[in-house]
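**Student:** Structure for the following, please:
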Amino acid sequence: MKGPLFYSKILLFGEYGIIKDSKGLSIPYNFFKGALKTQENDSAVAQKSNESLRRFATYLAEIDSSIVTFDIQSLQTDLDEGMYFDSSIPQGYGVGSSGALVAAIYDKYAYKKITVLENLTREKLLQLKTIFSQMESFFHGKSSGLDPLNSYLSIPILINSHDNIEATGIPTQSFDGKGAVFLLDSGIVGETAPMVNIFMENLKDKGFRKMVKDEFVKYTDACVENFLGGDIKSLFTNTKQLSKIVLNNFKPMIPEQFHGLWQQGIDSNDYYLKLCGSGGGGYILGFTENIDKARESLKDHKLEVVYQF
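**Tutor:** All right, here's what the predicted structure looks like:
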């Protein structure tokens, strides 16, 4: 792929919680990537991408100009020449396929863009997040803007609260370590909007709201702090709690055939599963203190290690 590349991301912690002001931690995942291309390509995928980009261009022209403006004319010209988004990022898998596309369009066509080379103050990060939230809403109906932000900057982002985000460093990987974060392929494409709608509907219930505030947010925050602080023992204790809470309260977001596998991890302590993005399919995120044990327990499934302790 030529031209600027934009990578996928993984929200390690914070899915759904960040809607209710939990902490969150998002990291770039360089295994998947995408780039805008303008060259002859008659494939159905390229044509479909071009058509989708045309609809997106119409949407971008209508965004409030006090937030962001684009060189729509150049964008239209490039689209007329067949431009498409060439991407290896799977759609509906919770790893930010639309985020990478949004980042690529902003990078190429936004006027007065904030660049990665600037001193990225909290104000600038929030401004970018607002812009990306507006842009990505075209794909999801409602977007936090975090996926494109991560893809655009390609650095870990710590979400402290809704309006408090910062670039952060994460502990160095230990490639001979047994502990790992991995992706488990559910083999099912998930859709973000219906899952978010279920969550928002559930929030109308007082008991569910209390569980989110007192348990889900509490353990999410603890996991973020443990991970960044390198406190691996506490990280696994809290991830186990988080895995239980998700299984008990977010069942619609977990494909049915994985309910047993989820429970098996909690019972055996071989691994703990959690949602990757909004759930409903795509990838499931796993944490294990012993990757060999996890591979053995999940031998019928495809595991992709993304981080080692």
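
**Student:** alpha carbons only for contacts and neighbour counts from here, please
**Tutor:** Fine.

**Student:** Run through the strands of the stretch 101-250 of the chain in chain order.
**Tutor:** Taking DSSP state E, counting those that start in this stretch, the strands of the stretch 101-250 of the chain run over residues 157-161, 164-167, 180-185.

**Student:** Out of those, which gets nearest to Gly280?
**Tutor:** Closest to Gly280 of the strands of the stretch 101-250 of the chain, according to Cα to Cα: strand 180-185, at 12.0 Å.

**Student:** Give me the distance from the closest one to the chain's centre.
**Tutor:** A distance of 14 Å separates the centroid of the chain from that of strand 180-185, by Cα atoms, centre = their mean, to the nearest Å.

**Student:** counting contacts, what elements does that strand pack onto?
**Tutor:** Judged by 3 or more Cα pairs under 8 Å, 6 or more residues apart in numbering; DSSP states H and E, strand 180-185 is in contact with strand 283-288, strand 303-308.

**Student:** The strands of the stretch 101-250 of the chain into a markdown table, with extra columns for mean neighbour count and distance to Ala193?
**Tutor:** Listed next are the strands of the stretch 101-250 of the chain as a markdown table, based on neighbours: other Cα atoms under 10 Å; distance: least, Cα to Cα, whole Å:
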| stretch | mean neighbour count | distance to Ala193 |
| --- | --- | --- |
| strand 157-161 | 20 | 22 |
| strand 164-167 | 18 | 24 |
| strand 180-185 | 21 | 20 |
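
**Student:** Looking at the ones you listed, spot the one closest to Leu101.
**Tutor:** Closest among these, using Cα to Cα: strand 157-161, at 18.4 Å.

**Student:** and the nearest residue to Gly82 once chain neighbours are set aside, what does it touch?
**Tutor:** With Cα to Cα, 6 or more residues apart in numbering as the measure, Thr38 is the residue that lies nearest to Gly82, at 5.9 Å, once sequence neighbours are left out. By Cα atoms under 8 Å, 6 or more residues apart in numbering, Thr38 lies in contact with Asp78, Glu81, Gly82, Met83, Tyr84.

**Student:** Pull the number of nearby residues for the last one.
**Tutor:** Counted with other Cα atoms under 10 Å, residues neighbouring Tyr84 total 26.

**Student:** Sequence B follows; please return its structure for comparison with A:
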Amino acid sequence: MSNPLFYAKILLFGEYGIIEDSQGLTLPYSYYKGTLKFSELKNDFEKKSNLSLRKYSDYLINLDLPNSFKLKVADFQKDIENGLFFDSNIPQGYGVGSSGALVAAIFEKYSIKKYTPENITKDELKDLKKVFGQLESYFHGKSSGIDPLICYMNLPILIENKENVDRVSIPESEAGKGAIFLIDSGMTGETGPMVQIFFEKMKTEGFRKTMKEEFIRYNNACIDAFLKKDMNPLFRNLKNLSIWAYEHFKPMIPESIYNAWKKGLDTNAYYLKLCGSGGGGYILGFTKDYSKAEKMLKGFQKEVIYRF
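**Tutor:** Take a look at the predicted model:
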């Protein structure tokens, strides 16, 4: 049996904004991956994974999916009885799509109709996103379906608005001084509570106004500049985005990162932003001079994901 690998994802731009119809840009991240496998379930990891698949299959039985996206749940349950588990090194609670990769792997193996990045139409992509939202909402309470879609398609995806998504090509990474990188906050974050905080904030008119007039404007401008590889407007808008998050997303910024976030803004050596819902996990960093930023962020675990 060939085991297709499903990679993690990184939401480069659009955290929280995509809930409010901003654009988003997300890409696969092959450093972390997962695949469905069979075993005799001898260790705790495999047993735990098998048990959680069993519980998930109970959820899938009662899920009413459109015909062209239906799953062979009986086959899935039979495989679970035979020792199926999800072998993954994707950290949970880190904002890199651990449940998205699992949902993508299950859909790929058990969907009645097969889709590939080459043969899928834009309308099917839109419908698939909705289906993935239903499949992933088991893990988060409410899901946009974006994470599993990225993991499934294994391509960069531009989120145009709440309804529409499209494949996009991003500029090639090249060996330059600049970098986009991940910082490990050293703690896990839970999506549910963070999203709850966001919805509470959205109840106040002032926050709604600044979200629409400032955050979404900076966010969409960053995506536009990044796709055009136009670095000056990118960093100008990144700084605005980072200041905005520092002022308005304080509960979502892990305490361990708070001073480093401010230091980047004060020195302009790098800018930080949330990677996913925040509260822990990874934070994204952008810099025109990675060696300088790296020295200033001494003590943090970092991983470069893109060079320019």
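
**Student:** hang on, the earlier thing: possible to save the strands of the stretch 101-250 of structure 1 as a markdown table with distance to Thr288 of structure 1?
**Tutor:** Shown next, in a markdown table, are the strands of the stretch 101-250 of structure 1 (distance: least, Cα to Cα, whole Å):
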| stretch | distance to Thr288 of structure 1 |
| --- | --- |
| strand 157-161 | 22 |
| strand 164-167 | 26 |
| strand 180-185 | 5 |
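
**Student:** Ok, which of the ones you listed comes nearest Ser243 of structure 1?
**Tutor:** Among those, strand 180-185 comes nearest to Ser243 of structure 1, with 13.7 Å by Cα to Cα.

**Student:** To what extent does that closest one diverge from structure 2 after superposition?
**Tutor:** Once the two are superposed, strand 180-185 of structure 1 sits an average of 0.3 Å from its aligned residues in structure 2 (mean Cα distance after the TM-score superposition for structure 1).

**Student:** where's the closest residue to Leu27 of structure 2 other than its chain neighbours relative to Leu11 of structure 2, distance?
**Tutor:** Residue nearest to Leu27 of structure 2 in three dimensions, not counting chain neighbours: Pro156, with 4.2 Å by Cα to Cα, 6+ apart. As judged by Cα to Cα, to the nearest Å, Pro156 of structure 2 and Leu11 of structure 2 stand 10 Å apart.

**Student:** Looking at these two, which one has more neighbours?
**Tutor:** Each of Pro156 of structure 2 and Leu11 has its neighbours counted (other Cα under 10 Å); Leu11 has more, 25 against 21.

**Student:** Longest strand in structure 1, by number of residues?
**Tutor:** Criterion DSSP state E: the longest strand present in structure 1 is strand 24-37.

**Student:** now that strand, how far from the chain's geometric center?
**Tutor:** For strand 24-37 of structure 1, the separation from the chain centroid amounts to 9 Å (computed by Cα atoms, centre = their mean).

**Student:** number of nearby residues for Ser2 of structure 2?
**Tutor:** Ser2 of structure 2 has 7 neighbours, counted by other Cα under 10 Å.

**Student:** mind checking the SS state of it?
**Tutor:** coil (DSSP: H, G, I helix; E, B strand; the rest coil).

**Student:** residue contacts, Leu284 of structure 2?
**Tutor:** Leu12, Ile180, Phe181, Leu182, Ile183, Leu272, Lys273, Leu274, Cys275.

**Student:** Out of those residues, which is nearest to Ile197 of structure 2?
**Tutor:** Minimum distance to Ile197 of structure 2 across those is 14.7 Å, recorded for Leu274 (Cα to Cα).

**Student:** if we can go back for a sec, point out the most buried one among the helices and strands packed on strand 180-185 of structure 1.
**Tutor:** A comparison of these by mean neighbour count, using mean count of other Cα atoms under 10 Å, puts strand 283-288 on top with a mean of 26.

**Student:** what's the closest of the contacts of Leu284 of structure 2 to Tyr59 of structure 2?
**Tutor:** The shortest approach to Tyr59 of structure 2 among these belongs to Cys275, at 28.5 Å (Cα to Cα).

**Student:** ok, that closest one touching Lys9?
**Tutor:** No - between Cys275 of structure 2 and Lys9 there is no contact under Cα atoms under 8 Å: 10.1 Å.

**Student:** anything in contact with each of the two?
**Tutor:** Joint contacts of Cys275 of structure 2 and Lys9 (Cα under 8 Å, 6+ apart) are Val96.

**Student:** For the two, indicate the residue with more neighbours.
**Tutor:** Lys9 (31 against 24).

**Student:** Name the SS class of the more buried one, please.
**Tutor:** Classification of Lys9 of structure 2 by three-state DSSP places it in strand.

**Student:** on that earlier part again, switch the helices and strands packed on strand 180-185 of structure 1 over to TSV; also include distance to Leu53 of structure 1.
**Tutor:** Below are these laid out as TSV (distance: least, Cα to Cα, whole Å):
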stretch	distance to Leu53 of structure 1
strand 283-288	25
strand 303-308	30
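
**Student:** Can you say which of those is nearest to Lys204 of structure 1?
**Tutor:** Judged by Cα to Cα, the one of those that comes nearest to Lys204 of structure 1 is strand 283-288, at 26.3 Å.
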